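Participant: Let's see this in three dimensions:
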Amino acid sequence: MAETKYGKYIIREPLEKGLTPMLHICGEEGCDGAKFPNFPVEVQLLCITEPLAFPHQPHTHDADELFFIFGGNPKNFFEFGAEIEISLGEEGEKHIINSTSIVYIPKGLVHGPIVIKKVDKPVQWMHILFTPKYDMSAGDASLHPKHPRERYSPEEIKKLKGR
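Facilitator: The predicted model follows:
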């Protein structure tokens, strides 16, 4: 394919292996966004099809964070078939997410663990951390995968696409 002036800003099939296949970009060395000077955020998008627990125990960040949690039907994001437990604050106040939601985690707010307790229909989980690199100001950062992360091969991507 011929090089174009702005083609460098398109990252095709940035699929990483993790708890589920995920789209991911950040400014950390070894991550796709690192090739862009001053890349500003760390973003992950996962499709969750079965119960799971995120590996992080209670932790904080030095930046604000958003979780977008929505149904997996692109024609109706409100078609939501899961139950997610999110603990917030020093006291671990538990919140059940069972409908399309956005969770705002202000800088310094303790959060976690996060447990996907039930999945009747796939849900999408998007996390945006407003800093180029995923980091914790409190908590065990060793549980977070380092970069570069394992990528899907072209053959594995074909399988994921059902081809």
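
Participant: make it CA atoms for all contacts and neighbour counts henceforth
Facilitator: Will do.

Participant: and residue 159, what element?
Facilitator: helix 154-161 (DSSP states H and E).

Participant: Grab the nearest non-local neighbour of residue 85.
Facilitator: With sequence-adjacent residues excluded and distances taken as Cα to Cα, 6 or more residues apart in numbering, residue 85 is closest to residue 96, at 4.7 Å.

Participant: May I have the residues that are in contact with that neighbour?
Facilitator: 83, 84, 85, 86 (Cα atoms under 8 Å, 6 or more residues apart in numbering).

Participant: Give me the three-state assignment for it.
Facilitator: What DSSP: H, G, I helix; E, B strand; the rest coil gives for residue 96 is strand.

Participant: hmm, back to that, neighbour count added to the contacts of residue 96, as JSON lines?
Facilitator: Output for those, formatted as JSON lines (neighbours: other Cα atoms under 10 Å):
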{"residue": "83", "neighbour count": "18"}
{"residue": "84", "neighbour count": "19"}
{"residue": "85", "neighbour count": "19"}
{"residue": "86", "neighbour count": "18"}
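
Participant: Another for comparison:
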Amino acid sequence: MAFNDDHSSPTVVLIHGLWVTPRSWEHWVAHYASQGFQVLAPAWPGAEWEVEDLRMDPSPMAGIGIEEVVNHYEAIVRNLERPPILIGHSFGGAIVQMLLDRGLGIAGVVVHSAAVKGVLPLPLSTLRSTWSVLCHPGNREKAVGLSLEQFRYAFANTLTAEES
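Facilitator: Take a look at the predicted model:
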């Protein structure tokens, strides 16, 4: 179904996951917009920079927890004229679930959602992809990026080295 005017088209809010930025949604923004949806892909607090800048210095994201991120998206959703469709990937999927739990959004779609608190066990691949960050207690208050090898394992493992 394609929507033809701004009055009938719901807004889609795309919520990215950890270690990526809204740029991860760029093709999805174009796809949904071409179908007549209004599309928002806002950044997490502290992740408003370009990927290249955050790779060089991830410190703008330091100290920002999940509650701050969820509250940030809640404010965005509450400022919309009508409840949106929420779509999230990975940690963005967990955020979508938390927003729906708060009564926000008309529908939610989660793509390979991160587990929310209390959901165990984690797959070994999830632990392996985050271990380099989580195993160091000194990282608790820092923003820590992934190496190219870690990113390829966690996010781009079906792509060639060049594509990732």
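
Participant: Provide the TM-score value for the superposition.
Facilitator: Once superposed, the chains reach a TM-score of 0.25 (TM-score structural alignment, normalised by the length of the first structure), with 79 aligned residues with a Cα RMSD of 5.8 Å.

Participant: picking that back up, would you mind measuring from the residue nearest to residue 85 of the first structure to residue 102 of the first structure?
Facilitator: 12 Å (Cα to Cα, to the nearest Å).

Participant: ok, residue 30 of the second structure - contacts?
Facilitator: Residue 30 of the second structure neighbours (Cα under 8 Å, 6+ apart): none.

Participant: Can I take it that it is in a strand?
Facilitator: No. The assignment for residue 30 of the second structure is helix, going by three-state DSSP, so no strand is present there.

Participant: and the biggest strand by length in the first structure, what does it pack onto?
Facilitator: For the first structure, the strand that runs over the most residues, judged by DSSP state E, is strand 111-119. Counting contacts by 3 or more Cα pairs under 8 Å, 6 or more residues apart in numbering; DSSP states H and E, strand 111-119 of the first structure is packed against strand 52-53, strand 82-88.

Participant: of all those, which lies closest to residue 115 of the first structure?
Facilitator: strand 52-53 (4.4 Å; Cα to Cα).

Participant: Following the chain past that closest one, name the next helix or strand.
Facilitator: strand 65-71.

Participant: That following strand to strand 82-88, inter-axis angle?
Facilitator: Relative orientation of strand 65-71 of the first structure versus strand 82-88 (axes from the mean of the first three to the mean of the last three Cα atoms, to 10 degrees): 160 degrees.

Participant: for residue 71 of the second structure, what are its contacts?
Facilitator: Contacts of residue 71 of the second structure (Cα under 8 Å, 6+ apart): none.

Participant: Return the set of buried residues in the strand or helix carrying it.
Facilitator: Of the helices and strands defined by DSSP H and E, residue 71 of the second structure is found in helix 66-78. For helix 66-78 of the second structure, a neighbour-count test (16 or more other Cα atoms under 10 Å) marks 69, 70, 73, 74, 77 as buried.

Participant: Beyond that helix, next helix or strand please.
Facilitator: strand 85-89.
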